[in-house]
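Visitor: here are the coordinates; sequence isn't available:
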């Protein structure tokens, strides 16, 4: 390892298993001191024990690193505030926030009830906003005190949030919201020395195991495991380091050995009559524009 994050303190939410665990281990391997947050809930967000966070913190310490387990609920203001406080009280600083916590409650829209909608939006979207808000308040105070931070935020979006996913209306909406939140945060916080980016990972985790059981199996005979969560963590680690100076407001897709810069909504074909359209005229003009536009990407589950 190169010591890319030596001297930095990183917080990773949802770090007890899967992608979050891989990120925490990768950051620690590059020299970061890591606050490992996880409630230890089930795949649907029910139940809960702090044990997974403690196991990962113990694993980091066993490898010679420094880590602290945190079992607070980061979708509450008190829990998110305590996460930032834990980093500051224990290590005296906070440099990197990796927002990763989440769970699934998949349903087709006609079967998706309000509780399932609220629960998924809460953990993904609110669970990104609140740690970001409390970390940003600290970094703003540091900047105003003349101690400009070199701060990094890495949010976790999804292909479902970028393209949509059948049976995941709640999850896709939350992940799309995280993408927009990333763009706003990058624009607002840059003046305080904070860079904010998002990664849409594809990996074999508890959340993807049932959906992609056939395509995400580990390869035999020790071949390259393209779906291992560890493949996503190098990009997350670099985005969480000082080395990514100038990279902010970007969304990346990471899968196996592939990294893609995602290019989102931007103006395409346009026309201007210079006066009000009639409905029939607007329709004809729109059809002409669509004929000149790039085709839409298919929603996951419709290919």
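Guide: Yep, that arrived. Since this is a predicted model, take the numbers as computed values, not measurements.

Visitor: For the rest of this, base every contact and every neighbour count on C-alpha atoms.
Guide: Will do.

Visitor: Tell me which other helices or strands the longest strand along the chain touches.
Guide: The longest strand of the chain (DSSP state E) is strand 194-202. Under the contact definition 3 or more CA pairs under 8 Å, 6 or more residues apart in numbering; DSSP states H and E, strand 194-202 sits against strand 151-156, helix 169-189, strand 251-255.

Visitor: and the comparison structure, right after this:
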């Protein structure tokens, strides 16, 4: 069976899936999205992902196109149709189809829902053994990064700059020279005193679901944590650094721009946190 997608109430071959040219997501990026990782056949942290999806919709005054229970059923049916055991369920909701006009449509529109799946590529053994490089660049995004909007052009430009520099990710810098987050991942450092530091969740970052899960795991493991801004200078002087996301899990960072982090190798605490997070995901299957 060819790969399937779900578009506005219908399952369809992925290659045939399409939306109307006047969908406001296409015209104005007037919509939000969510990506739920699938690990060993289990949707990881599905409830927090749906919580964030509903919050983003509320911030844009868009209704949920169906109940949460129905969204779960569609996710599982797509996983079944696409034989997905490790990967992602992608869901995008826009305000729907309306004549092109910047303001909200005067007539009610039905929110448009698209859901797809994608297989997860194994993490590079070299990346885990040697760590990855990040570059730094100015954060040019809008001031509501807490909304998981489909408007991602600044992130795209940052990710492209990272790729051209041979880097895994780009860490974005605010007007006070503090790191906000990566283009698609949250940023973390570990100080010489074994303190794990990540920026506090506000409108300047997207509060990652992997980030929130790791915060809980850090507390359970008894590590010292600080949620606060940290500068580029502090990051370059840190003993360890890493990123978290639904696709990266916990990925060690060993170079920032042209400067090695710590001894230039993945940190012991970073790798411990990665192991802890993977064990957490495995425990979901056992409990599922």
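Guide: Okay, I see it. Please read all numbers here as calculations on a predicted model, not as lab measurements.

Visitor: Give me the TM-score for this pair.
Guide: The TM-score (TM-score structural alignment, normalised by the length of the second structure) is 0.26; 127 aligned residues with a CA RMSD of 6.2 Å.

Visitor: related to what we said a few turns ago, okay, the helices and strands packed on strand 194-202 of the first structure, which one's buried deepest?
Guide: strand 151-156 (a mean of 27; mean count of other CA atoms under 10 Å).

Visitor: Residue 42 of the second structure touches residue 284, doesn't it?
Guide: Yes. If you go by CA atoms under 8 Å, residue 42 of the second structure and residue 284 touch, sitting 7.1 Å apart.

Visitor: For these two, work out which one has more neighbours and name it.
Guide: The neighbour count for residue 42 of the second structure versus residue 284, taken as other CA atoms under 10 Å, is higher for residue 42 (22 against 16).

Visitor: what about the closest residue to that one other than its chain neighbours, distance to residue 31 of the second structure?
Guide: Residue nearest to residue 42 of the second structure in three dimensions, not counting chain neighbours: residue 285, with 6.1 Å by CA to CA, 6 or more residues apart in numbering. Residue 285 of the second structure sits 32 Å away from residue 31 of the second structure, taking CA to CA, to the nearest Å as the criterion.

Visitor: what about those two, which has more around it?
Guide: residue 31 (27 against 14).

Visitor: now for the longest helix out of those in the second structure, which elements pack on it?
Guide: Using DSSP state H, we find that the single longest helix of the second structure is helix 268-287. Helix 268-287 of the second structure sits against helix 209-221, strand 240-245, strand 249-256, with contacts defined as 3+ CA pairs under 8 Å, 6+ apart.

Visitor: And the next helix or strand after the longest strand of the first structure, what's buried?
Guide: With elements assigned by DSSP states H and E, the helix or strand that comes after strand 194-202 of the first structure is helix 206-209. By neighbour count with 16 or more other CA atoms under 10 Å, helix 206-209 of the first structure contains the buried residues residue 207.

Visitor: residue ranges of the helices in the second structure, please?
Guide: Using DSSP H, the helices of the second structure run over 24-28, 46-59, 68-81, 125-130, 153-164, 209-221, 232-237, 268-287.

Visitor: Export the helices and strands packed on strand 194-202 of the first structure to JSON lines and append columns for distance to residue 135 of the first structure.
Guide: Output for these, formatted as JSON lines (distance: least, CA to CA, whole Å):
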{"stretch": "strand 151-156", "distance to residue 135 of the first structure": "9"}
{"stretch": "helix 169-189", "distance to residue 135 of the first structure": "11"}
{"stretch": "strand 251-255", "distance to residue 135 of the first structure": "20"}
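
Visitor: who touches residue 218 of the second structure in this structure?
Guide: Residue 218 of the second structure sits next to 224, 225, 273 when contact means CA atoms under 8 Å, 6 or more residues apart in numbering.

Visitor: Same question for residue 182 of the first structure.
Guide: Residue 182 of the first structure makes contacts with 155, 196, 197, 198, 249, as judged by CA under 8 Å, 6+ apart.

Visitor: most neighbours, which of the residues you listed?
Guide: residue 196 (30 neighbours).

Visitor: so that residue sits right up against residue 156, yeah?
Guide: No. The criterion here is CA under 8 Å, and residue 196 of the first structure misses it with residue 156 at 11.1 Å.
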